[in-house]
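Undergrad: Mind looking at a prediction? Sequence and model below.
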Amino acid sequence: MLRNDAPLVDRLRYIYIRRKGPVYAAISDVIDDQYPKEPRPLIIKQIKLADKAHRFLIHLPPGKGFDEFKKKERLFADATGGSLLIEKRGTTIIMEVLTEELKKSYPYSLYDHTKYNSMHLPFPIGMSAKGLLVRDLAEYPHFFTGGETNFGKSNALHVIANSILLSRPDTYLVIVDPKSTEFAYLEDYALVVDEMQHAKILFQKLNHEMDKRKKILKKANCVKVQKYLTQGGDMPFIIVIIDEMAELQDKETIDHLWRLLRMGRFTGIHIIAATQRPSSKVFDNFGDVKAMFLGRLAFICADSINSHMILDNDRAAHLEAIQGRAIYKCGLEMIEVQTLFLDPEDAAMLLKDSKDRRLKKVDFFINQPSERLPPRQNLALPPGGMPGSRHRPN
């Protein structure tokens, strides 16, 4: 509230910014409070995107850094009563504000996979200030999620697995499930490994498959599988979901996994890993490996240390204790989201009711001597042939 004895110029400015609207005024008040000395950041334009959604273009004067401004995101969110996304484009800051707070739950039915045929491996991240975020796993190339138990990690994995199966049924899906029961409903559509002694054999065979794919791509003069597909080649994506990465204690198993993380992306092999508390005590070189997970999703963390392990900042330690609430980060993009909720029973019905009859189980036996992924059931291949993919990017 402005003091009655404030200078005339301040009183006129106070009236002006409030005529611009409550959201404009809230942001301006935070700027005035956090930058009391001139020069201060300046709102140069306000754009109404939709009901309760606004975009602000903000100019930073010389000497004021973007990183410092972005750290105040929580203050802006509290002042506007909503959720925000702050990005930098050139010398201008883009601040998008949704003045309606995120709900505590959003159903998976909000996601329509048929709208994202231009993506290779689409899946929804969650609802945010920008609306529903949908990303392409093939562009990451690997994805990591972590946080305290019972706050949404397993649900996020269900969402990713089912989204890919529904939109790209030719994809090979492999799930390492130490709990044995979490992904049992997917055994007709994916290889579910629930015995850790088999994990080493699995990753060993995936490395052999990766090496064979590298030779095929080199011969076709393709630097990655996406280009190979556009030229008419057959090379289905392989998605490996690891529900609790900390359960992988065998050194040889971890070495095989690290190699897939380093080189698998170009051959269409993508890793999605989850763990409750990532730590260098569990993985000797987790700090280095973390850099390979460009996409990250952090649910509420017990402390700043665990949040830093996932996001390189403490934002996940200050999340509200809401199941499904998380911080999504990819490169410079970072935003609070509420992940979509998908009950495993509903997921099983979605797959069962799918009109696409190409949904097949990965016919892959851990104990067989073969060194590569075999074809799907009822799909014969010529000697030396690769598993076929009917998917072509639009």
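TA: Sure thing, it's come through.

Undergrad: drop to CA atoms for contacts and neighbour counts, all remaining ones
TA: OK.

Undergrad: can you give me the helices for the stretch 101-250 of the chain?
TA: Listed in chain order, the helices of the stretch 101-250 of the chain (DSSP state H, counting those that start in this stretch) span 153-167, 196-219, 225-230.

Undergrad: For P344, find the nearest of those helices.
TA: helix 153-167 (7.2 Å; C-alpha to C-alpha).

Undergrad: Show me what the closest one packs onto, helices and strands only.
TA: strand 122-128, strand 340-341, helix 344-352 (3 or more C-alpha pairs under 8 Å, 6 or more residues apart in numbering; DSSP states H and E).

Undergrad: how far does that helix sit from the chain's center?
TA: 11 Å (C-alpha atoms, centre = their mean, to the nearest Å).

Undergrad: Which residues does that helix contact?
TA: 108, 113-114, 117, 121-124, 145-147, 171, 173, 183, 189, 241, 243, 274, 299, 324, 339-344, 347, 351, 354, 359 (C-alpha atoms under 8 Å, 6 or more residues apart in numbering).

Undergrad: Derive a PyMOL selection command for the buried subset of the residues you listed.
TA: Applying 16 or more other C-alpha atoms under 10 Å to these, the buried members can be selected in PyMOL as follows:
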select buried, resi 108+113+121+122+123+124+145+146+147+171+173+183+189+241+243+274+299+324+339+340+341+342+344+347+351+359
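
Undergrad: Buried residues of the helix or strand hosting K45, list them for me.
TA: Using DSSP states H and E, K45 falls within strand 42-50. Buried residues in strand 42-50, counted by 16+ other C-alpha under 10 Å: 43, 46.

Undergrad: putting a second one here so we can go through both:
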Amino acid sequence: MRLYRRNYNKAGKYTEYVFKIPLGLELKDFVDKHGKFKDGLNNRSARRINLKDFRNLKFDATLPKQIRAILENRVQLSKEIEMEYDGMLIMRVYDEGLQQSYDLTPEIIKAAKSWQVPLGVTLKGQVVHDFEKGPHILIGGATDMGKSNILNVIITVLLSNQPEDVEFTLIDLKGGLEFGIYENLPQVKNFATNAEEAKTALENVKDEMERMFNKLRSTGKKNVKALGVTKRHFVIIDESAELSSSGEQDREEKALKIECENLIKDIARRGRASGIRLLYCTQYPTAETVSSQVKRNLITRICLPVDTATASTVVLDEGGAEDLPLIQGRAIYKRNRCTQMQAYYISDEIIDKTVKPLIRIRPRKEERYVPLRKETPEKGGSYTTRFEET
């Protein structure tokens, strides 16, 4: 292979190599050997002197030994490789890979604009997801790999930056333990912990969606942004596998879950125009728990470590997540292409500081929605918009 260019990027801390791919080979041939390239780069250690260690020297008989240890200190290399193709093979070798943790700070939260949410860090920089451009997200990953932390990041950032305009339907099918802290917020319009409650919550969301579609049709607008509506309603389903009808033996329970599945499919298909955003999450990514109809409308994907290539394919439509290191928060974020990231870690302290003032200042209303059927005239007539003071 002929090397056309080699540059070191000081700001990005990487060396970029540009090659011409020989005839008969393609990018996939190199991507498939990513692990071998990485192991070859990191099969040795490098000397690293930390000047701060000199501050802790003890001036006694062991001083020469201490200085020798500092000067001879070696660390295992942890270089990382990225590859892409634009007519030439571009390989970037980063001096260091991703850290195992990056804290979400108030400064990072405040820097996010409009409906943007900072999700994590890649080798190239920050991942910021814009829910106006990618309204729905499919999130999958094995147990205890950081899925709930990502959801807490999204909820907290939205509450912090859009407290007047954000609304939530939280369906927590793990007993309400993950989302319990948010239950009494005025922004939470529906809260469910089982299939029966989930059905009611999803029906409420569908009623809201239909009301907005009626308004859009009557005004000739195509979506809520064109209509000037600033509110956005986020439907977050944690552990959607609990709503899967596949394998359910009880007839009534199966019928109930089928209704939930149909409601979710409808929200995924039509929710965008009406200002509804769907976050569909599961720790059991299979073809049964993540239907093709839902996947088609959830373009953005986040996959944390999974145990098989099949599970990775269910979430990402390709393998890769099965090879992620078993680090909480390590994930593949996919919009147009897959990018490995380390999700931000959000502390309970930041969540509490965001949530508690909202509960105290704006107490929860008991009445949520007026069902659509009570507002729709039986024959003809016109639609009347009713405003209620909260």
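TA: The structure has been received and is ready for your questions. None of these values were measured; they are calculated from a predicted model.

Undergrad: TM-score for the pair, please.
TA: Once superposed, the chains reach a TM-score of 0.74 (TM-score structural alignment, normalised by the length of the second structure), with 328 aligned residues with a C-alpha RMSD of 3.2 Å.

Undergrad: need the helices and strands packed on helix 153-167 of the first structure in a markdown table with distance to E209 of the first structure, can you?
TA: What follows is these, written out as a markdown table (distance: least, C-alpha to C-alpha, whole Å):
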| stretch | distance to E209 of the first structure |
| --- | --- |
| strand 122-128 | 24 |
| strand 340-341 | 33 |
| helix 344-352 | 27 |
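
Undergrad: list the contacts for R18 of the first structure?
TA: 24-25.

Undergrad: Now do the same for it: helix, strand or coil?
TA: helix (DSSP: H, G, I helix; E, B strand; the rest coil).

Undergrad: So Y383 of the second structure versus M212 of the second structure, what's the distance?
TA: 11 Å (C-alpha to C-alpha, to the nearest Å).

Undergrad: cool, and L304 of the second structure?
TA: 35 Å.

Undergrad: same check, this time on L256 of the second structure
TA: With C-alpha to C-alpha as the criterion, L256 of the second structure and M212 of the second structure are 26 Å apart.

Undergrad: State the distance from the residue nearest to G388 of the first structure when sequence neighbours are not counted to I216 of the first structure.
TA: Sequence neighbours aside, D234 is the residue nearest to G388 of the first structure in space, at 4.9 Å (criterion: C-alpha to C-alpha, 6 or more residues apart in numbering). Separation of D234 of the first structure from I216 of the first structure (C-alpha to C-alpha): 10 Å.

Undergrad: How about whichever residue in the first structure pairs up with G275 of the second structure, nearest residue that isn't a chain neighbour?
TA: Under the alignment (TM-score structural alignment), G275 of the second structure pairs with G268 in the first structure. Using C-alpha to C-alpha, 6+ apart and skipping residues adjacent in sequence, the residue nearest G268 of the first structure is F237, 4.7 Å away.

Undergrad: dump the residue contacts of the residue mapped onto that neighbour from the second structure.
TA: The equivalent of F237 of the first structure in the second structure is R232 (alignment by TM-score structural alignment). Contacts for R232 of the second structure (C-alpha under 8 Å, 6+ apart) come out as 165-167, 275-277.

Undergrad: can you check R2 of the second structure too?
TA: R2 of the second structure touches 19-20, counting by C-alpha under 8 Å, 6+ apart.

Undergrad: make it 10 Å
TA: 18-22 (C-alpha atoms under 10 Å, 6 or more residues apart in numbering).

Undergrad: Same check on F299 of the first structure?
TA: 145-153, 276, 307, 310, 315-317, 319-328, 336-339.

Undergrad: Among those residues, name the buried ones.
TA: Applying 16+ other C-alpha under 10 Å to those flags 145-148, 151-153, 276, 307, 310, 315-317, 319, 322-328, 336-339 as buried.

Undergrad: When Y383 and M212 of the second structure are compared, which one has more neighbours?
TA: The residue with more neighbours, out of Y383 of the second structure and M212, is M212; 19 against 13, by other C-alpha atoms under 10 Å.

Undergrad: how close does the residue nearest to the more buried one when sequence neighbours are not counted get to V205 of the second structure?
TA: Distance criterion C-alpha to C-alpha, 6+ apart; nearest residue to M212 of the second structure, sequence neighbours excluded, is S274 at 5.8 Å. Plainly put, S274 of the second structure is 10 Å away from V205 of the second structure if you go by C-alpha to C-alpha.

Undergrad: Over to L119 of the second structure?
TA: Applying C-alpha to C-alpha to L119 of the second structure and V205 of the second structure gives a distance of 26 Å.

Undergrad: who has more neighbours, the two?
TA: V205 (26 against 21).

Undergrad: got a list of what the more buried one touches?
TA: So, once contact is read as C-alpha under 10 Å, 6+ apart, V205 of the second structure ends up touching 168-169, 189-190, 199, 211, 233-235, 263-264, 267, 271, 276, 369, 371.

Undergrad: Out of those, the closest to D32 of the second structure would be?
TA: I264 (36.5 Å).

Undergrad: That closest one looks like it's in a helix, true?
TA: Yes - when three-state DSSP is applied, I264 of the second structure is found to be in a helix.

Undergrad: check contacts around the residue lying closest to E183 of the second structure once chain neighbours are set aside.
TA: Among residues not flanking E183 of the second structure along the chain, F191 sits closest, at 6.4 Å (C-alpha to C-alpha, 6+ apart). Neighbouring residues of F191 of the second structure by C-alpha under 10 Å, 6+ apart: 168-172, 176, 179-180, 182-184, 197-198, 200-201, 236.

Undergrad: Which ones among those lie within strands?
TA: 168-172, 236 (DSSP state E).

Undergrad: Can you get me a residue count around V294 of the second structure?
TA: 21.

Undergrad: same check, this time on E333 of the first structure
TA: 12.

Undergrad: Look up how far K70 of the first structure lies from it.
TA: On the measure of C-alpha to C-alpha, E333 of the first structure and K70 of the first structure end up 11 Å apart.
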